[in-house]
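Peer 1: structural data only, the sequence is not supplied:
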């Protein structure tokens, strides 16, 4: 898992995105789903009038910059992976519509 603050580009994407959150649960097609990451455009950041971007680790093409991570961040990553395994029958990973149209 990439830490918050990391800047990435997505498969078939050209816009750099800065990761804001990990493991966001949202509604998609009337069901609760989770995405590995939510992000805002870089270098502009979050504009409350704009959409937040949701995607998963397999949608990442390039890590342009890796954000700060310490032992707390690593521990959180371990807990997140454990949560995914424990809840796999209850909540599904969200699906990106396609690589150029992130949620």
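Peer 2: Good, I have the coordinates. Just so it is clear, the model here is predicted, and its values are computed rather than measured. Numbering: from 1, shown residues only.

Peer 1: only C-alpha atoms for contact and neighbour calcs from this point on.
Peer 2: Fine.

Peer 1: contact partners for the residue most central in space within the chain?
Peer 2: In the chain, the residue lying closest to the centroid (CA atoms, centre = their mean) is residue 37, at 1.1 Å. Taking CA atoms under 8 Å, 6 or more residues apart in numbering, we find residue 37 in contact with 19-24, 54-57.

Peer 1: mind checking the SS state of residue 78?
Peer 2: Following DSSP: H, G, I helix; E, B strand; the rest coil, we place residue 78 in the helix state.

Peer 1: second one coming, line it up with the first:
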């Protein structure tokens, strides 16, 4: 079974200039029906609306800034 980063993890994407916070794993982007490892929102702003959701895969992560709660 695949091990995803925990919800609440804050990352910086490659070529990114602002941190984002993961709030979902194994997500489908309804705009193109593509499956991504994660969905995130801007940090520290939070989830403004679905128009600002950021879908990405593990390979897109440059740096983990903060690791969310692991159970």
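Peer 2: Arrived safely. The structure displayed is predicted, hence computed values, not measured ones.

Peer 1: re earlier: of the contacts of residue 37 of structure 1, buried ones?
Peer 2: Among the contacts of residue 37 of structure 1, those buried by neighbour count (16 or more other CA atoms under 10 Å) are 19-24, 54-56.

Peer 1: now for the residues you listed: which two are most distant?
Peer 2: Taking CA to CA as the measure, these span a maximum distance of 12.9 Å, between 20 and 56.

Peer 1: just to revisit the earlier point, switch the buried ones among the contacts of residue 37 of structure 1 over to CSV; also include secondary structure and distance to residue 75 of structure 1.
Peer 2: Putting these into CSV (DSSP: H, G, I helix; E, B strand; the rest coil; distance: CA to CA, whole Å) gives the following:
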residue, secondary structure, distance to residue 75 of structure 1
19, strand, 18
20, strand, 18
21, strand, 15
22, strand, 13
23, strand, 14
24, strand, 18
54, strand, 23
55, strand, 22
56, coil, 19
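
Peer 1: with distance to residue 63 of structure 1 added, can I get these in TSV?
Peer 2: Conversion of those to TSV gives the following (distance: CA to CA, whole Å):
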residue	distance to residue 63 of structure 1
19	11
20	14
21	16
22	16
23	18
24	20
54	16
55	14
56	13
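
Peer 1: all strands of structure 1, in order?
Peer 2: Listed in chain order, the strands of structure 1 (DSSP state E) span 7-10, 17-28, 31-41, 53-55, 60-65, 92-93.

Peer 1: any idea which of those strands is most buried?
Peer 2: strand 53-55 (a mean of 24; mean count of other CA atoms under 10 Å).

Peer 1: average offset between that one and structure 2?
Peer 2: Its aligned residues in structure 2 lie a mean 0.4 Å from strand 53-55 of structure 1 after superposition (mean CA distance after the TM-score superposition for structure 1).
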